[in-house]
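Enquirer: Quick one, what's the 3D model for this:
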Amino acid sequence: MLLRSLDPATAEVLGEYEIAGDDAVRAAVDRARDAAVWWAGLGFRGRRTRLLHWKGVLAARAEELAGLIHAETGKPVGDALLEIMLTVEHLDWAARNAERVLRRRRVRSGLLAADQGAALEYQPLGVVGAIGPWNYPVYTPLGAVSYALAAGNAVVLKPSEHTPGTGVWLADAWHAVVERPVLQAVVGDGTTGAALCRSGVDKIAFTGSAATARRVLAACAESLTPVVFEGGGKDAMIVAADADLDAAARAAAFGGFGNAGQTCAGVERVYVEKSVYKPFLDRLVALAEAVEPGAYGPMTIPSQVDVVRKHVDDALAHGGQAVVGGPEAIRAPTIAPIILTGVPEESLAVTEETFGPTIVVAPVDDLDDAVRRSNASRYGLAASIFSRDRRQALRIAARLRTGAASINAVLGFAAVPALPFGGVGDSGFGRMHGADGLREFSRAKSVTWRRFAAPMDVMSLERDPAVLERALRLFRWRHATTRSPGRRGA
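Expert: Down below sits the predicted model:
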């Protein structure tokens, strides 16, 4: 069977690809298993050299790749180029920092094991299966691929069925640098993804909806294959009374309408302190009304248009108002900016991920109210806070039930390779990017060695009762002495 890649704006066929079935997926994993041994054996520096070479290929051919992303997703070429630039920064960081993060290191043994030397090391898992999304078909899957490769694993990438050409392009670019099948792409629909889950890989990295994640987890549970899952979001922006309202409005427009709203960590809800609600809304409305048609491209998949329509209709049916756009803004495959106000908190437009160029704006009594509403969601991916008082903003960020937060910006964390990315609740678990992302695709291994004969050997079937008594006295001296919390040194 063939999978067709379609231009989302015109439905023109961009390419046709053979759908990988169970046998093809398993064969790819078998090839990766052999290649993984060679790849791990190169060591950190050997892998770094090759990863940086691949990085150079991606950077040199960025316009070519951006054109393909534009064709398959509909996003503007400029946005595609930004995606590639962010991706390459992460790849560069992973390649250069893997040794520092994962190298073997000594750890303290503690008093009871003073005779033991101890070390911690991280070893590759083996083969990682990466299932990528369609909204950021380079940045998001390479958040797993780059870090998994840098950690010493081989990777089998299953790109979204809506962006297969992009995934194949990435694998082909790899093969131009490294002939061995350390990175391969298998193309297909959900059945191919299911086959990858059951193929015997050592970990699955999945990005997508919580509903699909449950199916992935069920398939992986059959073989106890671990999963790192990055899901969707219903991300909130909080605007304090002292915020720079112009900056906050520009950020809300970019976070809510950029990529046609198809950003898991974009802005879908905005909670504004009452005293500045009207001037903030006026600024945001003006920005939305000035957006040129096609500025952010069409919706990539037709079904998402129906989701946006359902959420807008539900919000209006429950008393909400469309101060910009409304049902008439939905002209598939494009959707003009939509701003909703007066929407009840139980409405679908507030509780469900819309994943379209739609923002719900609501006034709040104070920042405590804003935090409470922001956290009243089963999602917890990211959030943003706008305030001139950085300490206040940091306190709010600490209270938000999210995996990331940006202050006086949106998506700031996405450009910092050293920061891990992931969510809580229906937004996922585990982390990609940063040192945590490298460890996510590694196996921690503990090693000890005897340095000298133990002065009190209690690890023996023939232990001396007198030795045990001395050890017990030492134990009580160290741990059984209670101190008042108010005393110095407590």
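Enquirer: hey, let's count contacts and neighbours off CA atoms from now on
Expert: OK.
Enquirer: Show me where the stretch 301-450 of the chain has its helices.
Expert: In the stretch 301-450 of the chain, the helices defined using DSSP state H, counting those that start in this stretch lie at 302-317, 348-351, 367-375, 390-399, 434-440.
Enquirer: just the stretch 151-300 of the chain next, same as before
Expert: Using DSSP H, counting those that start in this stretch, helices in the stretch 151-300 of the chain cover 164-175, 190-197, 210-221, 245-257, 277-289.
Enquirer: One more sequence to fold, the one below, so I can look at both together:
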Amino acid sequence: MIESAPAGAAAPASRTDVLTSYDPRTGEQLTQYSVHSTAEVTRAVRTARATQNWWAELDFAGRRRLLLKWRRHIARNAGALVEVLRSETGKPEADAALEVMLAVENLDWAARNAERTLGRKRLASGWFTRNQHASVGYLPLGVVGVLGAWNNPVFTPMGAIAYAMAAGNSVVFKPHELTTGVGVWLAESWATIAPDQPVLQAVTGDQRTATALCRAEVDKIAYAGPEAGGREVIAQCARTLTPVVVEHSGKGSMIVHVDAVLDAAAEAAVFGAMANAGQNATGIQRCYVADSVFDDFLARVAERAARLRPGADNRAAYGPMINGAQVDVVRRQVRDAIARGGHAVLGGLESFREPYVEPIVLAEVPEESIAITGEGIGPVLVVNRVADLADAVTRVNAAGNGIAVTVFTLDIASAEFIAEQLRVGVVTVNSSTAFTGIPALPFGGVGEYGQGHSHGQQGLYEYSRTMAIARRRYRAPLRLSTFDRHPRHLRTAKAFFRLRHGR
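Expert: Model prediction:
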């Protein structure tokens, strides 16, 4: 299954064609949604394909105008979206508002930069084809299916939706069953902009609906979520040779060098590990700290983390675990870390009071523990000692989590050198998750932790196909591409070739 509905939150009701949404803070039922069947998903894709013809025929300026109008509508009604987001995830208002703002920033950037990135550009011709006008442009793929994440259900899918639409595609969005209302809100907000042109549609349901979308012969699927789900999406899409963009949900690492500003590093580590109850794929799962500053750094981290309080009110540092099944995953990781010889500096197995998990800081955890190798989605931070930068790089690469790494050091040249040794998609220096607020910066993992990119120019290219055109401007002085070529032309060409490349 692509994603099974977890126990205790947004599980299907007794009728298999109805999905019930719950508030993770209280277990209170919010609303119910239809589980769209394969036939309904197919109709949505068929509608999207028809609508995409209209959308693609608009020039970049026309699409930009409507996308910016949609951006304005979301911004003006952000309060309503924040409330839906809070009710389905339990996030404090500040976190929910920040997520919406970051999503809108990406929509704005994609709309404004699509033409500059994807518009037709002239290229230099070769020496023997100087009579040709060469150009390259990028056309939309057609229909893009987006499978939404539950941990950041506005920001994460907008990294596919906004860029796919800006590139000229229509989108069928299947929000995660835990956060269905967010996806419905986004689709309905688009309908206020272009009521007769459903360029963005939402299909609702569980893993059956997601599977149907993968098999609906769309032109690309974008998925964000757990590794197991990503593998299933790839397998389903392989049946129709549908390309995929995959973003896994495991968190990244931090490296703390001997010259780091420890207060700033500790602040970044705690925020990266604990924000959104540790449910950020761009966050920090483990810190590798130089031996000479290890004890000082660990004490600062523990002191900062101890101040945090999870809860349902807006004064809480973070909210509940959104996915009820994830609590057991985090518990197993903490238990394994301690059983293998790691020790709890703050919290531990007593920190679980579902649906909340108190901050947990673990130290000296063996590298083979699932607290390090597993996908760390929870308010848990592992702090391990390393001999030097080379040791830290080796451990980060061995963990195999090719997402993001933060390096804290005053030696910027060394940081940039280290960045090139790391098998990850993003490296930040002296900050943790700030790169998520830079829409122009592409985000993508390496190897199993990411196929394709979100955001930036690469995000626009992901949802486009290349169209190269060569157009003859005048008769070539040296006619070589013909069976009637003159021997003199070939001799001249050989002479020029030796002058250009043989010296």
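Enquirer: After superposition, what's the TM-score here?
Expert: Aligned and superposed, the two chains score 0.96 in TM-score terms (TM-score structural alignment, normalised by the length of structure 1); 481 aligned residues with a CA RMSD of 1.2 Å.
Enquirer: still on that earlier bit, include distance to Arg214 of structure 1 and mean neighbour count when you put the helices of the stretch 301-450 of structure 1 into a markdown table, please.
Expert: Formatted as a markdown table, the helices of the stretch 301-450 of structure 1 follow (distance: least, CA to CA, whole Å; neighbours: other CA atoms under 10 Å):
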| stretch | distance to Arg214 of structure 1 | mean neighbour count |
| --- | --- | --- |
| helix 302-317 | 20 | 18 |
| helix 348-351 | 19 | 23 |
| helix 367-375 | 22 | 18 |
| helix 390-399 | 28 | 15 |
| helix 434-440 | 20 | 23 |
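Enquirer: which one of those lies closest to Leu196 of structure 1?
Expert: Comparing those against Leu196 of structure 1 with CA to CA, the closest turns out to be helix 434-440 (18.8 Å).
Enquirer: Relative to Asn408 of structure 1, which of the helices of the stretch 151-300 of structure 1 is closest?
Expert: helix 245-257 (7.1 Å).
Enquirer: residues making contact with the closest one?
Expert: 237, 239, 261, 263, 266-268, 270, 279-281, 283-284, 287-288, 296, 337, 356-359, 386, 408-411 (CA atoms under 8 Å, 6 or more residues apart in numbering).
Enquirer: Among these, which ones are in strands?
Expert: 237, 239, 270, 358-359, 386 (DSSP state E).
Enquirer: Throw these into TSV and include neighbour count and distance to Ala154 of structure 1, thanks.
Expert: As requested, those are exported to TSV (neighbours: other CA atoms under 10 Å; distance: CA to CA, whole Å):
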residue	neighbour count	distance to Ala154 of structure 1
Met237	31	38
Val239	30	44
Val270	27	41
Thr358	29	39
Ile359	28	40
Phe386	27	42
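Enquirer: residue in structure 2 matching Cys264 of structure 1?
Expert: Residue correspondence to structure 2 (TM-score structural alignment): Cys264 of structure 1 is matched to Ala281.
Enquirer: same thing with Ser5 of structure 1?
Expert: In structure 2, Ser5 of structure 1 lands on Ser21 (TM-score structural alignment).
Enquirer: Its match and Gly27 touch, don't they?
Expert: No. The pair Ser21 of structure 2 / Gly27 is not scored as a contact, 9.2 Å apart, by CA atoms under 8 Å.
Enquirer: out of the two, which sits in the more crowded spot?
Expert: The neighbour count for Ser21 of structure 2 versus Gly27, taken as other CA atoms under 10 Å, is higher for Ser21 (25 against 13).
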